[in-house]
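*Asks:* Structure here, sequence nowhere to be found:
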């Protein structure tokens, strides 16, 4: 594992333990060259996923990109980082168990929307505004109205 401080290629594992939700292994490492300590996380990857973008381009699935998108939608909301990690892990597991190696980006967006709707309505609306490319206030009114209807139906 490359040291993030000095770039040296070798490090020693000082401690390993599962994360709270058992979705990854947390490893404390120490660089053999500079002695700096850092943490890495190892996650199980069931299959290699490729994202099919709407314009036809293909790119490798990037968990960090998904996590950034969800984190941005949840910014300044009373949501614990562990909750965001569980959402991202859940979406990744759903994608890996679909049985397909190529996933349309729209499918990923729908899974994020579903997860955020159950987590926080403001984060859901924020993500929807980018994902659905809102251009006017009426777009916000439409999704808030749909959200209200869903809340009424579930009451």
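*Replies:* Ah, there it is. Computed from a predicted model, the values in this text were never measured in an experiment.

*Asks:* only C-alpha atoms for contact and neighbour calcs from this point on.
*Replies:* Fine.

*Asks:* Residue 26 belongs to a helix, doesn't it?
*Replies:* No. Assessed with DSSP: H, G, I helix; E, B strand; the rest coil, residue 26 is strand; it does not lie in a helix.

*Asks:* For it, which non-adjacent residue is closest in space?
*Replies:* Distances taken as CA to CA, 6 or more residues apart in numbering place residue 41 nearest to residue 26, at 4.7 Å, with adjacent residues excluded.

*Asks:* Go ahead and confirm the one you found touches residue 25.
*Replies:* Yes. Between residue 41 and residue 25 there is a contact under CA atoms under 8 Å: 5.5 Å.

*Asks:* what helices or strands is the helix or strand containing the residue nearest to residue 26 leaning on?
*Replies:* Take DSSP states H and E as the rule and residue 41 turns out to sit in strand 37-43. In this structure, strand 37-43 packs against strand 24-31, with contacts taken as 3 or more CA pairs under 8 Å, 6 or more residues apart in numbering; DSSP states H and E.

*Asks:* if I pick the closest residue to residue 44 other than its chain neighbours, what's in contact with it?
*Replies:* Using CA to CA, 6+ apart and skipping the chain neighbours, the partner closest in space to residue 44 is residue 24 (6.9 Å). Residues near residue 24 by CA atoms under 8 Å, 6 or more residues apart in numbering: 18, 41, 42, 43, 44.

*Asks:* in this structure, which spans are helices?
*Replies:* 63-74, 81-96, 105-119, 121-131, 137-153 (DSSP state H).

*Asks:* another one to put next to it:
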């Protein structure tokens, strides 16, 4: 693999570890040319189902788009990158388990909401408000009540220490 910094063709694997519950390998590499280190990920190449959008368009599944949606909902929230990667892995596992050639985007959206509910209350409400196109504050109250009924506690914002 070429070095991303100097394009030298010789790099050495310094460390390898499993990530995403064993679904991928993370490798730390060192360039023999410039001695800089960088990280690569290795995943099995699989064929994901196509995604049917609300308007009927068909698009290829995109891990990057899924990651961007999660990142937007989780922006400035205390959730680790490893937890986000694991959530993406679980969603992709569900995609593959369907065995379908195509899947409605609404189904993927529901799975994203399930994962966000596990990761962070605020991110879940953020995503749900956009995904379900909330029109008024009563819809926010409704989703908060649903979360409270489900035993999910809504954390109060932390105050600043003086």
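*Replies:* Yep, that arrived. Remember, predicted model here, so these are calculated numbers, not experimental data.

*Asks:* TM-score for these two?
*Replies:* The TM-score (TM-score structural alignment, normalised by the length of structure 1) is 0.81; 151 aligned residues with a CA RMSD of 2.4 Å.

*Asks:* before we move on, the earlier item: pull the residues that contact the strand holding residue 41 of structure 1.
*Replies:* Contacts with strand 37-43 of structure 1, where a contact means CA under 8 Å, 6+ apart, come from 3, 4, 23, 24, 25, 26, 27, 28, 29, 30, 31.

*Asks:* From those, list the buried ones, please.
*Replies:* Using 16 or more other CA atoms under 10 Å as the burial test, the contacts of strand 37-43 of structure 1 include 3, 23, 24, 25, 26, 27, 28, 29, 30, 31 as buried.

*Asks:* Adding distance to residue 12 of structure 1, write the residues you listed out as TSV.
*Replies:* Below are those laid out as TSV (distance: CA to CA, whole Å):
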residue	distance to residue 12 of structure 1
3	10
23	22
24	19
25	15
26	14
27	10
28	8
29	5
30	5
31	6
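
*Asks:* out of the residues you listed, which one sits closest to residue 139 of structure 1?
*Replies:* residue 23 (36.7 Å; CA to CA).

*Asks:* Kindly confirm whether my reading is correct that the closest one touches residue 89.
*Replies:* Yes. Under the criterion of CA under 8 Å, residue 23 of structure 1 makes contact with residue 89 at 7.4 Å.

*Asks:* closest to residue 78 of structure 1 among the buried ones among the contacts of strand 37-43 of structure 1?
*Replies:* Using CA to CA, those come closest to residue 78 of structure 1 at residue 23, 23.0 Å.

*Asks:* That closest one maps to what in structure 2?
*Replies:* Superposed on structure 2 with TM-score structural alignment, residue 23 of structure 1 falls opposite residue 23.

*Asks:* residue contacts, its match?
*Replies:* With CA under 8 Å, 6+ apart, residue 23 of structure 2 has these contacts: 43, 44, 89.

*Asks:* Make a PyMOL selection of whichever of these turn out to be buried.
*Replies:* To isolate the buried members of these in PyMOL, using 16+ other CA under 10 Å:
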select buried, resi 89
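
*Asks:* Once you drop chain neighbours, what's closest to the residue with the largest distance to the centre of structure 1?
*Replies:* In terms of distance from the mean C-alpha position of structure 1, residue 33 ranks first, at 33.0 Å (CA atoms, centre = their mean). With CA to CA, 6+ apart as the criterion, residue 33 of structure 1 has its nearest non-adjacent residue at 6.4 Å, and that residue is residue 8.

*Asks:* can I assume the one you found is in contact with residue 2?
*Replies:* Yes. Using CA under 8 Å, residue 8 of structure 1 makes contact with residue 2 at a distance of 5.5 Å.

*Asks:* Specify which residue of those two has the higher count of neighbours.
*Replies:* Of the pair residue 8 of structure 1 and residue 2, residue 8 is the one with more neighbours under other CA atoms under 10 Å, namely 14 against 11.

*Asks:* how close does that one sit to residue 15 of structure 1?
*Replies:* 19 Å (CA to CA, to the nearest Å).

*Asks:* Noted, bye for now.
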